[in-house]
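Undergrad: return atomic coordinates for the entry below.
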Amino acid sequence: MLRATRRLACLAALGAGLGLAACASAPVSAQETVRSERGAFRVSEFATGLDRPWGAAFLPDGRMLVTERPGRLRLVARDGKLSPAIPGVPEVVAAGQGGLLDVALAPDFATTRQIYVCLAGAAEGGVLTRLATATLSPDMSRLEGTRTLLDAAPAQSSGRNHYGCRIAFGRDGKLFLSTGERFTNKPRAQDLADLGGKVLRLERDGRPAGGNPFLNRPGARPEIFTYGHRNPQGLAVNPATRSLIEIEFGAKGGDEVNLLRAGANYGWPLVSHGTDYDGSPIGTGRASAPGIEEPLRHWTPAISPSGGNFYAGGAFPAWQGNLFLAALNPPGLMRLTMDGDRVVAEERMLWGRTRFRQVLPGPDGLLYILTDETRGRILRLEPAP
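TA: Prediction:
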């Protein structure tokens, strides 16, 4: 009764134009209608019964592959029904923030059936971010030929956090992989001999991509595209400009959206717009410095942005070209209005509700959100009158 009363009060507040602040304590409900700045949408539960879903990719036939952090890969039918766990997934270290994390389809999946997964994996010396590939069987019941392509060395025995682990493909077919600095050793992000705290640019087989900025620099890993990252959990290609956008957790504030430029330094842990968790300054204590790339947008207090994607579907014309971020704390969905590669406005949607891990557009033009819950769901946003 209390939940129903709260939901009615929330909807009344939205109808009166009071915004989502009035809904801060209300959970996201199935078949809820929400009014946003650019029209109304309906929230429905597309799939349920997932354990900490983390990454997802739509197949050409409209079905979806979804990872569960404990180490399972599931197929989600077009009606939201879940398959059993798909065998052939690499072994993961499911501890702290680690586990089976992102999944992506090869650009030529329709002919090769190749997929890529990112995970926390065991190695000599501890745990690291690992990129692996496999072939999805024709009946989609198993992974075949699973093999490791790259380990973001060195492995680290301390801490189970900050793996990064998002995968994206550039317009040239090169693979981008984000890696975290693993939390307990911040300087890794500035060390060009270390793959932690970077965005890497790779050939499909895991080799350094041709044209990389540090390809011929002695003492630098040739896979590195950008460096100075803390925990980059979002990568998305801007369809309007073909630029690569990175989404990054700060500490106590200092969350960032960055435009990635080859060879650029994004500052961690030398500078930050936030502070450390104990309130102490980070690095120099400054928010910027010469030679450090400035973020397109930053947030203090934090919003803890995880995955993100651009919307280019037809169901929500007013959202065309917008960048959506899944936020964990405070939980919600962030909509950024873009002008080319500039952020010109933001809207907080479903704010203060459920922790969101990833958001992605579907082939049907609708928007899908993974919730960060042990009884995890996939929510779907549909147009409403």
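
Undergrad: for the rest of this, base every contact and every neighbour count on C-alpha atoms.
TA: OK.

Undergrad: what's the neighbour count on Asn258?
TA: 21 (other CA atoms under 10 Å).

Undergrad: my bad, should have said Phe176
TA: Number of residues near Phe176 (other CA under 10 Å) recorded here: 24.

Undergrad: and it, how far from Arg217?
TA: 20 Å (CA to CA, to the nearest Å).

Undergrad: got it, and Glu347?
TA: Distance from Glu347 to Arg217, by CA to CA: 43 Å.

Undergrad: ditto for Ala21
TA: Distance of Ala21 to Arg217, computed by CA to CA: 51 Å.

Undergrad: of the two, who's got more company?
TA: A side-by-side neighbour count of Ala21 and Arg217, using other CA under 10 Å, places Ala21 first with 15 against 10.

Undergrad: want to put them side by side, so please do this one too:
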Amino acid sequence: MALHKTFATLAVVAALVAAPVAHAESINAGGRMATAVQPFDAQSVAEFDTPWAIAFMPDGRMLITEKPGRIFVVTQSGRKVQVGNVPAVAARGQNGLLDIAVSPTFATTSQVYLTYTEPGAEGSRLVLTRAGLSLANDGATLTDPVVIWRQTPAGGGGQPGGIIAFDPAGTHLFLSVGDRMLPNSAQDPLQARGKVLRLNLDGSTPSDNPMAEDKGVPAQTWTTGHRNPYGLAFAADGRLWLHEMGPRGGDELNLIEPGRNYGWPLVSNGDNYDGTPIPRHATRPDLAAPPLYWDPVIAPAGLAFYDGAMFPQWKGSALIGGLRAHALVRVAFRADGQPDEAERWDMGERIRDVAVAPDGAVWIIEDSSSGRLRRLTPAK
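TA: Have a look, this model is predicted:
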């Protein structure tokens, strides 16, 4: 198997990576302090039981998942309608119902995508399901749910990943898969753990993937060597960014480029929880190093690029929730593409996800059994 094939279609690379980020020395933003002085007002709109993800529909309503296995349609005033026919999930620890995303074809198909850990005799599996969303008579239900991708082999612990992103053209789906607490699997080409996958919207394998000539997981793999990726999003310039939780130290923000290996668990800017060291990224220049990392960690969760009108000073910035940091983090980008943490606001709670509404307001959701959905608008 050719594990280091060069990417065959240069035109696709050019379309997805507008210009390379200058590979300067990584910036460590872990020591930055959060401020209680906020340029926004935060309005609490509703509460949820261990919410995980926010996805906006074209009409401004939201889809919100709860990790125990529930989905709600939520208005911006906080009215909640529970969605029926949600698949059974294996909800324990970090696992359960995870991300939800509105299809690029939603206007004509009413389809949504969701990820969750599926129960099974051999252990849980991360799965990706596509379904219709029927909204009628003040009710909501999933119709014709079909699993279009399933983790093989089954098993593993937490760290499922499970974030969905669509390319700017709306023709491909990217899926982050965590290592499921089996670190070495992230470097095993036959396992999807620790990978970013690129799929067609129906779950099939694109013919122009880096290893499309191979079968199974290698053909679907876009990048390798990730630990626990809970943020995956395209910036306005077409670049794909991912953040992932490091071990004891070393959370990362990475520019995702096809065919690259990001090093986990061979290298890290953190160490194992038992105190044993992990070689640093600088020891392996053949592996992609993060342009920005955090040690001490922020435990990043949720990633959205801002392109709205309410906060014009944030245009092009990445907004990241912090679980450990209890913060909302803004990352700005220099002219050469280098990211750096610009601001960190103390939100008082673990922030699980962040999303931008069509009107430019920023919405965040807290990670707790009574997690608040909060709307951020410019301070008056």
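
Undergrad: trace Asp108 of structure 1 over to structure 2, please.
TA: Under the alignment (TM-score structural alignment), Asp108 of structure 1 maps onto Thr105 of structure 2.

Undergrad: grab the nearest non-local neighbour of the residue mapped onto Asn216 of structure 1 from structure 2.
TA: Under the alignment (TM-score structural alignment), Asn216 of structure 1 maps onto Glu213 of structure 2. Spatial nearest neighbour of Glu213 of structure 2, excluding adjacent residues (CA to CA, 6 or more residues apart in numbering): Ala219 at 6.5 Å.

Undergrad: how near is the one you found to Arg198 of structure 2?
TA: Counting by CA to CA - Ala219 of structure 2 and Arg198 of structure 2 are separated by 9 Å.

Undergrad: those two: which is more packed in?
TA: Neighbour count, other CA under 10 Å: between Ala219 of structure 2 and Arg198, Arg198 has more, with 27 against 22.

Undergrad: could you pull out the helices for the stretch 1-150 of structure 2?
TA: 10-16, 106-109 (DSSP state H, counting those that start in this stretch).

Undergrad: tell me the contacts of the closest residue to Ala104 of structure 1 other than its chain neighbours?
TA: Excluding the flanking residues, the one nearest Ala104 of structure 1 by CA to CA, 6+ apart is Tyr116, at 5.2 Å. Contacts for Tyr116 of structure 1 were tallied using CA atoms under 8 Å, 6 or more residues apart in numbering; they are Val103, Ala104, Leu105, Ala106, Leu131, Ala132, Thr133, Ala134.

Undergrad: the stretch 251-380 of structure 2: strands as residue ranges?
TA: 251-256, 292-294, 300-305, 318-322, 327-333, 339-346, 351-356, 362-366, 371-378 (DSSP state E, counting those that start in this stretch).

Undergrad: would you mind measuring from the residue most central in space within structure 2 to Ala357 of structure 2?
TA: In structure 2, the centroid-proximal residue (CA atoms, centre = their mean) is Gly231; its distance is 2.6 Å. Computed as CA to CA, the Gly231 of structure 2 to Ala357 of structure 2 distance reads 18 Å.

Undergrad: how many other residues sit next to the counterpart of Pro295 of structure 1 in structure 2?
TA: Residue correspondence, TM-score structural alignment: Pro295 of structure 1 in this structure matches Pro290 in structure 2. Residues near Pro290 of structure 2, counting by other CA under 10 Å, number 27.

Undergrad: contacting residues around Pro290 of structure 2?
TA: Ser26, Glu252, Leu253, Asn254, Leu255 are the contacts of Pro290 of structure 2 under CA under 8 Å, 6+ apart.

Undergrad: next one: Ala309 of structure 2
TA: Applying CA under 8 Å, 6+ apart, the residues near Ala309 of structure 2 are Asp359, Gly360.
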